[in-house]
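Student: Next comes the sequence, and after it the predicted model I'd like to discuss.
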Amino acid sequence: MMNDASHEKRLSADRFSVSYFLWMMLVGLLFAFGNDLDRVFNLWLALVPVLFLSALVMTASWVVALIRNLWLRRWRRVTSILVAPLAACLIFAGARAAGISSELIRFEIGRHHYIAQVEKLPQAGEPRLATFDWGQTGGVGVANFIYTLIFDEADEIARAPAPRSLAWHDRANRQCPGTPLCSVLDPSSGFSITVRKLDGHFYLVTEGW
């Protein structure tokens, strides 16, 4: 009777579980949004132990759970443990292939705010141009990056410097002091500059040095 009860208890505990997959996704999201967390909260070096400890705890828990369920011969639970990291990796790879990034998600979350700020700009009969600070990463002795969301109704910021019109340069020069547009206007300033379109007239400008 005791053996039958023990067998039934083992069978009842041997079922597929999504908890391992959910934990894998949470840790994966932490890594995916690590750069954004650094920019928003200025974590810098504090981000390293946060990511390392999260990965260490997740890996140790996964190994312990796998060994324990193998020992107890809970094959459905073992399968769900083994499938969890593979499924999480496939989802992140699929999101990347579809062009979904942490920057795009951050933009979509704040889209209404950015559009509202643009709508407040005076209508001067010319394409509107606005900048939004998206923070920076890095510090002393390491590479530094400044991120800026730019609304350019003329979409000329996506062009190479030479083809940009004089009218666009004039609008940019009005906002230049204290904004990344100064570096965009002067590519020889020593900054490494990349411009990436997010959606519509919104672009993410990254300056590195």
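Tutor: That came through, no problem. Just so you know, these numbers come straight off a predicted model, no measurement behind them. Numbering: from 1, shown residues only.
Student: can we go C-alpha only for contacts and neighbour counts from here?
Tutor: Fine.
Student: W75 and L90: what is the separation?
Tutor: The gap separating W75 from L90 is 23 Å, by CA to CA, to the nearest Å.
Student: With A84 instead?
Tutor: Shown here: A84 relative to L90, a distance of 10 Å by CA to CA.
Student: Would you mind telling me which of those two has the busier surroundings?
Tutor: Under the criterion of other CA atoms under 10 Å, the comparison of A84 against L90 puts A84 first, with 20 against 11.
Student: What strand or helix carries the more buried one?
Tutor: Using DSSP states H and E, A84 falls within helix 75-97.
Student: In the helix ranked longest in the chain, which residues are buried?
Tutor: When secondary structure is assigned using DSSP state H, the longest helix within the chain turns out to be helix 47-71. Taking 16 or more other CA atoms under 10 Å as the neighbour-count basis, helix 47-71 is seen to contain the buried residues L47, S54, A55, M58, W62, A65, L66, N69.
Student: Put this next to the previous one:
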Amino acid sequence: MAESEKRGDKFTWTYAIWLLPYPAQNYLWWLAPKWDWWIIGLITLALTVIAIAGSICINLARRRWWRVVSLLITPLPWLVIIYIAAVTGITPDSVQFALNKQAYLAEIERTDVPSGEPRFRTFALDSMFKATTSTTLVYDESDEIALPRGEQSTAWQQRTQKLCSEKKECVNLYPGSDWPFSVSKVGEHFYIVYQNFIDAFP
């Protein structure tokens, strides 16, 4: 029995699969936005920790040292993958945008605007305010949203204020505020606005 267990003691990366559900939910939550992904995330994290801790204890008891080492360094490949994805701009929001870009463009084409006026549309990417961060996809044909805060033209400010009050197409850059936010370009006239507080929409 001891000899059989010793033969089964080998280094393996297969334990990395155990961690797959946790990062995957950040890329898949929008497929079912009505689910309570906060609770799902907690359950997933708890089950993953229990599985890894339990397996470490079992392998320690059986003196499977290489299995223990495998479990301890399993997170490293995921940290590298997540870092590379962040550096290259492959974020959950950019993936969602890429998969739904044609639907967004079709919706924008149906938008009625006065003749000669640039189109402006907003789409909530995390309507549940995941992690108290509002993520908004903005289509701004004038591209003025990419300018530093406060440098947008008066016409742009008046136009966006009107759209916000009449059609709830809102984005607030909070000029002069200390609240952190960022604007990232993800396509032609498309921007993702991150605002780290819940009150991102009027």
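Tutor: In hand now; what should we look at? The structure presented is a predicted model; accordingly, all values stated were derived computationally and were not measured.
Student: any idea which of the buried residues of helix 47-71 of the first structure is closest to D14 of the first structure?
Tutor: Of all the buried residues of helix 47-71 of the first structure, the one with the least separation from D14 of the first structure (CA to CA) is N69, at 8.5 Å.
Student: quick one: contacts for the aligned residue in the second structure for the closest one?
Tutor: Under the alignment (TM-score structural alignment), N69 of the first structure pairs with N59 in the second structure. Under the criterion of CA atoms under 8 Å, 6 or more residues apart in numbering, the contact list for N59 of the second structure reads W65, R67, V68.
Student: quick one: the second one from P21 of the second structure, how far?
Tutor: Just to be clear, that refers to R67 of the second structure. Look at R67 of the second structure and P21 of the second structure: by CA to CA, they are 21 Å apart.
Student: what's the helix or strand for the alignment partner in the first structure of L105 of the second structure?
Tutor: Under the alignment (TM-score structural alignment), L105 of the second structure pairs with I115 in the first structure. When secondary structure is defined by DSSP H and E, I115 of the first structure falls within helix 102-119.
Student: May I see the buried residues of that helix?
Tutor: Here helix 102-119 of the first structure shows E103, L104, F107, Y114, V118 as buried, counting by 16+ other CA under 10 Å.
Student: Quickly note the distance from the fourth one to A55 of the first structure.
Tutor: According to CA to CA, Y114 of the first structure stands 34 Å off from A55 of the first structure.
Student: so what's the spatially most central residue of the first structure up against?
Tutor: Using CA atoms, centre = their mean, the residue of the first structure that lies closest to the mean C-alpha position is S102, 2.4 Å off. Under the criterion of CA under 8 Å, 6+ apart, the neighbours of S102 of the first structure are A32, F33, D36.
Student: cool, L90 of the first structure as well?
Tutor: For L90 of the first structure, the contact set (CA under 8 Å, 6+ apart) is empty.
Student: Map it across to the second structure for me.
Tutor: L90 of the first structure is assigned V80 in the second structure as its aligned equivalent, the criterion being TM-score structural alignment.
Student: how close does its match sit to W18 of the second structure?
Tutor: From V80 of the second structure to W18 of the second structure the distance is 16 Å (CA to CA).
Student: Counterpart of I90 of the second structure over in the first structure?
Tutor: I90 of the second structure is assigned I100 in the first structure as its aligned equivalent, the criterion being TM-score structural alignment.
Student: just to confirm, which helix or strand has its match in it?
Tutor: Using DSSP H and E, no helix or strand contains I100 of the first structure.
Student: The helix holding I115 of the first structure vs the second structure, average distance?
Tutor: Helix 102-119 of the first structure, aligned to the second structure and superposed, deviates on average by 2.0 Å (mean CA distance after the TM-score superposition for the first structure).
Student: just to confirm, which helix or strand has F132 of the first structure in it?
Tutor: Under the criterion of DSSP H and E, F132 of the first structure resides in strand 129-137.
Student: what residues does that strand touch?
Tutor: Residues from elsewhere that reach strand 129-137 of the first structure, judged by CA under 8 Å, 6+ apart: 35, 38-40, 42, 44, 118, 144-153, 171-172, 179.
Student: Give me the buried subset of the residues you listed.
Tutor: Those of the contacts of strand 129-137 of the first structure that meet the buried threshold are 35, 38-39, 42, 118, 145-153, 172, by 16+ other CA under 10 Å.
Student: what two of these are the furthest from one another?
Tutor: Within these, two members stand farthest from each other by CA to CA: N42 and E153, at 30.3 Å.
Student: what about the match of L105 of the second structure, distance to D199 of the first structure?
Tutor: Counting by CA to CA, the gap from I115 of the first structure to D199 of the first structure is 12 Å.
Student: for A87 of the first structure, same thing?
Tutor: When CA to CA is the yardstick, A87 of the first structure and D199 of the first structure sit 29 Å from each other.
Student: what do you get for F132 of the first structure?
Tutor: With distances defined as CA to CA, the gap from F132 of the first structure to D199 of the first structure amounts to 15 Å.
Student: try L70 of the first structure
Tutor: L70 of the first structure sits 48 Å away from D199 of the first structure when distances are taken as CA to CA.
Student: now swap in E119 of the first structure and tell me
Tutor: In this structure, E119 of the first structure and D199 of the first structure are separated by 17 Å, where distance is defined by CA to CA.
Student: Repeat that for P122 of the first structure.
Tutor: As judged by CA to CA, P122 of the first structure and D199 of the first structure stand 22 Å apart.
Student: Tell me which of those two has more neighbours.
Tutor: Regarding P122 of the first structure and D199, a neighbour count based on other CA under 10 Å identifies D199 as having more, with 13 against 9.
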